[in-house]
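[1] coordinates only, sequence not included:
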């Protein structure tokens, strides 16, 4: 979708459009810079005894309540974003900012840096998957329900992880113990 199309649909001229927005990304991502801040503040406001990931998921559910009330046009927005590599990159940048805000907030709550980063990345994956499901459901499901489904899917995926046995070698590197091989019968 071009700026001309957007302006025509809005009933304004291209010139009027550019008085308010420098490009179409600004229309599609208007107010998206508030998401990381809102989630970070909600994480920090959570009860100090709330586990970090729970605080983050509760914060994302709060965002979902807002989306449920004000998410008109989400499907069209996502369609436009998916049609453009440039806009998909901007969407990834937005999600990276969300992850960074979550990372910072859980670190401020005292979580170790490595766990903070993992927590932020998992929560951001859950958010992105929930948002996609919510859009595809055309608001027939609440965002919170979509978030619960996304979390369940992540739990399911992580629950099936199986790692090879690793042994430490001198110098701190890990060597994987290969599976036993059948002996050759010499035939």
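    Received it, and whenever you're ready, just let me know what you need. All of these numbers come straight from a predicted model, not from anything done at the bench. Numbering: from 1, shown residues only.

[2] contacts and neighbour counts: CA atoms only from here.
    Noted.

[3] and the gap between the residue at minimal distance from the centre of the chain and residue 69?
    The structure's the chain has its C-alpha centroid closest to residue 124; by Cα atoms, centre = their mean the separation is 2.8 Å. Counting by Cα to Cα, to the nearest Å, the separation of residue 124 from residue 69 is 21 Å.

[4] tell me the strands in this structure, going along the chain?
    For the chain, applying DSSP state E gives strands covering 166-168, 174-176.

[5] okay, those strands in JSON lines with mean neighbour count next?
    Listed next are the strands of the chain as JSON lines, based on neighbours: other Cα atoms under 10 Å:
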{"stretch": "strand 166-168", "mean neighbour count": "11"}
{"stretch": "strand 174-176", "mean neighbour count": "13"}
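
[6] and the residue nearest to the centre of the chain, what does it touch?
    Neighbouring residues of residue 124 by Cα atoms under 8 Å, 6 or more residues apart in numbering: 95, 98-99.

[7] With residue 144 instead?
    By Cα under 8 Å, 6+ apart, the contact set of residue 144 is 61, 64-65.

[8] next up, a second structure to put side by side with the first:
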């Protein structure tokens, strides 16, 4: 495939995911990914900072969407209701990305360095949620607790979704996980 072919970033993502599955994250180099995608390493670095970024590109978009949904929630929404709106916005983003999400999750689960990066991403979401709730007038301790709880629900629901039945809908899994939380706290 020539370097002029369109969607180099998409080809690089697919090549990386295939190689990570075949030889592991640590056993895969940027040169391997570029070669499989039919581009140069230089082209790789035009799209991604490093080979980890292939898995985490889009984190900013996820955070933006979730925070926008939270801040756009009705003014009279309780903190967890606003969080629910944010979680459902994330579900929309992942609606047609299940296969990619499954493969990505498997690579992350197998690599301690990537699990740490995922943890940092989740902590960033907690911070953003906390700030958004505080801007809505929620007391700081309550905002922090709601944000932490919301991201815990997101993580559990996402794991249930990627390991669940093929026909599972992430929004439904999120709602089910929130219902489980309500039962725990009743």
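    All right, it came through fine. Just so it is clear, the model here is predicted, and its values are computed rather than measured.

[9] from the contacts of residue 124 of structure 1, which is closest to residue 36 of structure 1?
    Relative to residue 36 of structure 1, the closest of those is residue 98; by Cα to Cα it sits at 4.5 Å.

[10] Can you find the partner of the closest one in structure 2?
    Residue pairing (TM-score structural alignment): residue 98 of structure 1 is matched to residue 125 of structure 2.

[11] Over to residue 148 of structure 1?
    Using TM-score structural alignment, residue 148 of structure 1 pairs with residue 175 in structure 2.

[12] what's the answer for residue 77 of structure 1, then?
    Residue pairing (TM-score structural alignment): residue 77 of structure 1 is matched to residue 104 of structure 2.

[13] so that match sits right up against residue 55, yeah?
    Yes. At 6.5 Å, residue 104 of structure 2 counts as touching residue 55 under the criterion of Cα atoms under 8 Å.

[14] neighbour-wise, which of these two wins?
    residue 55 (23 against 18; other Cα atoms under 10 Å).

[15] The more buried one -> structure 1?
    Residue 55 of structure 2 maps onto residue 28 in structure 1, by TM-score structural alignment.

[16] Now for the aligned residue in structure 1 for residue 139 of structure 2, how many residues are close by?
    When structure 1 is aligned by TM-score structural alignment, residue 139 of structure 2 is paired with residue 112. Applying other Cα under 10 Å, we find 12 residues neighbouring residue 112 of structure 1.

[17] Overlap of the contact sets of residue 104 and residue 55 of structure 2?
    With contacts taken as Cα under 8 Å, 6+ apart, residue 104 of structure 2 and residue 55 have no neighbour in common.

[18] Return the distance of stretch 61-69 of structure 1 from the chain's centre.
    15 Å (Cα atoms, centre = their mean, to the nearest Å).

[19] which parts of that stretch are buried?
    With burial defined by 16 or more other Cα atoms under 10 Å, the residues of stretch 61-69 of structure 1 counted as buried are 61-64, 67-68.

[20] likewise stretch 109-119 of structure 1?
    So for stretch 109-119 of structure 1, counting by 16+ other Cα under 10 Å, buried means 109, 111, 116-117, 119.

[21] now stretch 39-46 of structure 2
    By neighbour count with 16+ other Cα under 10 Å, stretch 39-46 of structure 2 contains the buried residues 39-41, 44.

[22] dump the residue contacts of residue 19 of structure 2.
    Residue 19 of structure 2 neighbours (Cα under 8 Å, 6+ apart): 25, 28, 32-33.

[23] Which element, helix or strand, includes it?
    In the assignment (DSSP states H and E), residue 19 of structure 2 maps to helix 8-23.

[24] Can you get me a residue count around the counterpart of residue 87 of structure 2 in structure 1?
    If you follow residue 87 of structure 2 across to structure 1 using TM-score structural alignment, you land on residue 60. Neighbourhood size, residue 60 of structure 1 [other Cα under 10 Å]: 26.

[25] The closest residue to residue 60 of structure 1 other than its chain neighbours: neighbour count?
    Once flanking residues are discounted, residue 60 of structure 1 sits nearest to residue 39: 6.4 Å by Cα to Cα, 6 or more residues apart in numbering. Per other Cα under 10 Å, the neighbour tally for residue 39 of structure 1 reads 25.

[26] Roughly how far does the counterpart of residue 39 of structure 1 in structure 2 sit from residue 30 of structure 2?
    Aligning on TM-score structural alignment places residue 39 of structure 1 opposite residue 66 in structure 2. According to Cα to Cα, residue 66 of structure 2 stands 31 Å off from residue 30 of structure 2.
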